[in-house]
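[1] Quick one: sequence plus predicted model below, questions after.
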Amino acid sequence: FLFLGGNNSGVSFHRHADAWNAVVSGRKRWFLYPGDRAPPGGVHHAFEPADWLARVRVPMLTNAQQKVAALIDGSAAAVEPLECVQVAGEILYIPEGFYHATINLEPTLAIGIQNVKPLGATETAFYESKKKFQEAEKLLANEL
């Protein structure tokens, strides 16, 4: 995949099979959650990453009283994302099933490679059915 985005553009939270992302130029901010923890605010493709940052992430950081309480009781790990800023020349690996979203901090060009391995029983069944359908199409084409 080739990704080209302007300042403050990005991709909302989603997940898929494992992938690699290499930034060629620019900078990209990443927010990641392990697959067993959906991001606060949910997964919405209409929910722009900048909106999530302003409405969910920034309040998590600025409400000091709640943050201290979350650190004390250990629940902070459940809401705080893993974060990093990826710069030109760096490659980031995203494990299978991790929820992730990005915001480009400036015009950014990146290249990504995603494993095509499915993520679960439903997707496995879909890909197996698709493969069988394609094989059947080939057999029918050869008989005609």
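    That came in fine, so what should we check first?

[2] When you work out contacts or count neighbours from here on, use the C-alpha atoms and nothing else.
    Noted.

[3] Tell me the buried residues in stretch 30-43?
    W30, F31, L32, Y33, P34, G35, A38, P39, V43 (16 or more other Cα atoms under 10 Å).

[4] Do a quick rundown of the helices in the protein.
    49-52, 58-62, 64-73, 76-79, 121-143 (DSSP state H).

[5] For D18, find the nearest of these.
    D18 lies closest, by Cα to Cα, to one member of the helices of the chain: helix 121-143, at 14.4 Å.

[6] would you turn the buried residues of stretch 30-43 into JSON lines with distance to A54?
    Below are those laid out as JSON lines (distance: Cα to Cα, whole Å):
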{"residue": "W30", "distance to A54": "15"}
{"residue": "F31", "distance to A54": "13"}
{"residue": "L32", "distance to A54": "16"}
{"residue": "Y33", "distance to A54": "18"}
{"residue": "P34", "distance to A54": "22"}
{"residue": "G35", "distance to A54": "23"}
{"residue": "A38", "distance to A54": "18"}
{"residue": "P39", "distance to A54": "14"}
{"residue": "V43", "distance to A54": "15"}
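
[7] I'd like to know which of the helices of the chain is closest to P107.
    Minimum separation from P107 across the helices of the chain (Cα to Cα) falls at helix 49-52, 14.9 Å.

[8] Tell me the one among the buried residues of stretch 30-43 nearest to K130.
    Closest to K130, out of all of those and judged by Cα to Cα, is G35, at 25.6 Å.

[9] Next up, a structure to set beside the first:
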Amino acid sequence: MEIKAARLAFIFFTAAVTAQLQQQEEDEDGGGWFSASDVRSQDEGRCNIDVLHGSSLSYQQFMERYAYGRPVILRGLTDNTKFRLLCSKSSLLREYGAHRVRLSTANTYSYRKVDVPFQEYVDEFLRPQSADALGSDTLYFFGDNNFTEWQSLFEHYESPPYVLPLTSGAYSFGIAGPGTGVPFHWHGPGYSEVIYGRKRWFLYPPDQEPHFHPNRTTLSWVTETYPNLLEDEAPLECTIRPGEVFLLRPGIKLTQTSKTRCCRHLVKSQKSIQNRPSSARWAHSSLFSCGGQSDQSSAQAPVQEKRPHGFLSCSNL
């Protein structure tokens, strides 16, 4: 009995050490999504958005301060270590490489859709964004998930506990190459969590419309327009990392671009069952160093024709 007990303890200890080493390896190489050729942005910019630990904010405080007001970034809400491991490059290609995924163009209205095997997307499309390429000529995997085929992955994700009342949700998962993304567009209520890498967000109030071209990439806006903004034109902004959740309030308009290959994150969009206006309206944009994003909102209506409550956003992967 003593020998058997010692053997079981040894097996358990070995398994624990193996899991820890695997997690360390995944952290060091971004789950296999980083590559030596990736160009990473060293400038994360300033952060003028509230960043709080989940333990310091009750649900009542969240509802009073942020649910229909300013954006907020929360840390330590959940532990998605297992989900993160399942999202490594080797794991996803092994489980879903033969599955077809739907790609969208990286411009504001994203009318064009292309279906390819996930393995082909990773091998052929997951490339750094060319500085002079148009968003309408860039294809990337952003939402449009087949929930039946990907359910075995999503079921391991632990979602944040903060949910708007009278809403239902749906997950959306995406992976994009360095510098890819879309211009500003409106976004509904929900949250965004980075699984690997970093994501930089820019936000504007809807009554302060940023200047951008719907077919240009967010990367071009970040490199050409953003550095020349006057002080009163500057957006709210912050960079989020794995384990941090950016809560998006109703009516957000966003654009997305990615700066490194391992750009992946998961978003849960909340579909309102009962209309309720927000007390503040913002527009936002985000920039990824490595992460992924998903989105369920419609961006087909031009900004001047639709002014929803909430945020205008742009994201750069």
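    Great, that's in hand. Since the structure is predicted, the reported quantities are computational estimates derived from the model, not experimental observations.

[10] TM between them?
    Counting by TM-score structural alignment, normalised by the length of the first structure, the TM-score of this superposition works out to 0.62. Behind it: 104 aligned residues with a Cα RMSD of 2.5 Å.

[11] Which of the buried residues of stretch 30-43 of the first structure sits closest to E128 of the first structure?
    Once Cα to Cα is applied, the member of the buried residues of stretch 30-43 of the first structure that ends up nearest E128 of the first structure is G35, at 23.3 Å.

[12] tally of neighbours for L119 of the first structure?
    Neighbour count of L119 of the first structure, defined by other Cα atoms under 10 Å: 14.

[13] That one against G97, yeah?
    Yes: with contact defined as Cα atoms under 8 Å, L119 of the first structure counts as touching G97 (7.0 Å).

[14] hey, what's in contact with both of these two?
    Common neighbours of L119 of the first structure and G97, using Cα atoms under 8 Å, 6 or more residues apart in numbering, are H16, A17.

[15] rewinding a little: tell me which of the helices of the first structure is the most buried.
    helix 49-52 (a mean of 19; mean count of other Cα atoms under 10 Å).

[16] which residue numbers in the second structure go with it?
    Aligning helix 49-52 of the first structure against the second structure (TM-score structural alignment) gives residues 218-221.

[17] Leaving out the residues flanking it, which one is nearest to the aligned residue in the second structure for A101 of the first structure?
    Alignment note: A101 of the first structure maps to T255 in the second structure; criterion TM-score structural alignment. Nearest residue to T255 of the second structure in three dimensions, chain neighbours excluded: C314, at 2.9 Å (Cα to Cα, 6 or more residues apart in numbering).

[18] mind listing what that neighbour touches?
    The contact partners of C314 of the second structure, taken as Cα under 8 Å, 6+ apart, are 182-185, 201-203, 218, 253-257, 284-287.

[19] redo that, cut-off 10 Å
    Counting by Cα atoms under 10 Å, 6 or more residues apart in numbering, C314 of the second structure makes contact with 108, 181-187, 200-204, 217-218, 221-222, 252-257, 283-287.

[20] Can you select the buried ones among those for me in PyMOL?
    If you want just the buried ones from the contacts of C314 of the second structure in PyMOL, going by 16+ other Cα under 10 Å, the selection is:
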select buried, resi 108+181+182+183+184+185+186+187+200+201+202+203+204+217+218+221+222+252+253+254+255+256+257+283+284+285+286+287
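
[21] burial measure for K28 of the first structure, as a count.
    Neighbours around K28 of the first structure, by other Cα under 10 Å: 25.

[22] Now it. Nearest residue, chain neighbours left out?
    Nearest non-adjacent residue to K28 of the first structure, counting by Cα to Cα, 6+ apart: N104, 4.4 Å away.

[23] how near is the nearest residue to G97 of the first structure once chain neighbours are set aside to L119 of the first structure?
    Spatial nearest neighbour of G97 of the first structure, chain neighbours left out: G35 (4.9 Å); criterion: Cα to Cα, 6+ apart. In this view, G35 of the first structure and L119 of the first structure are 11 Å apart by Cα to Cα, to the nearest Å.
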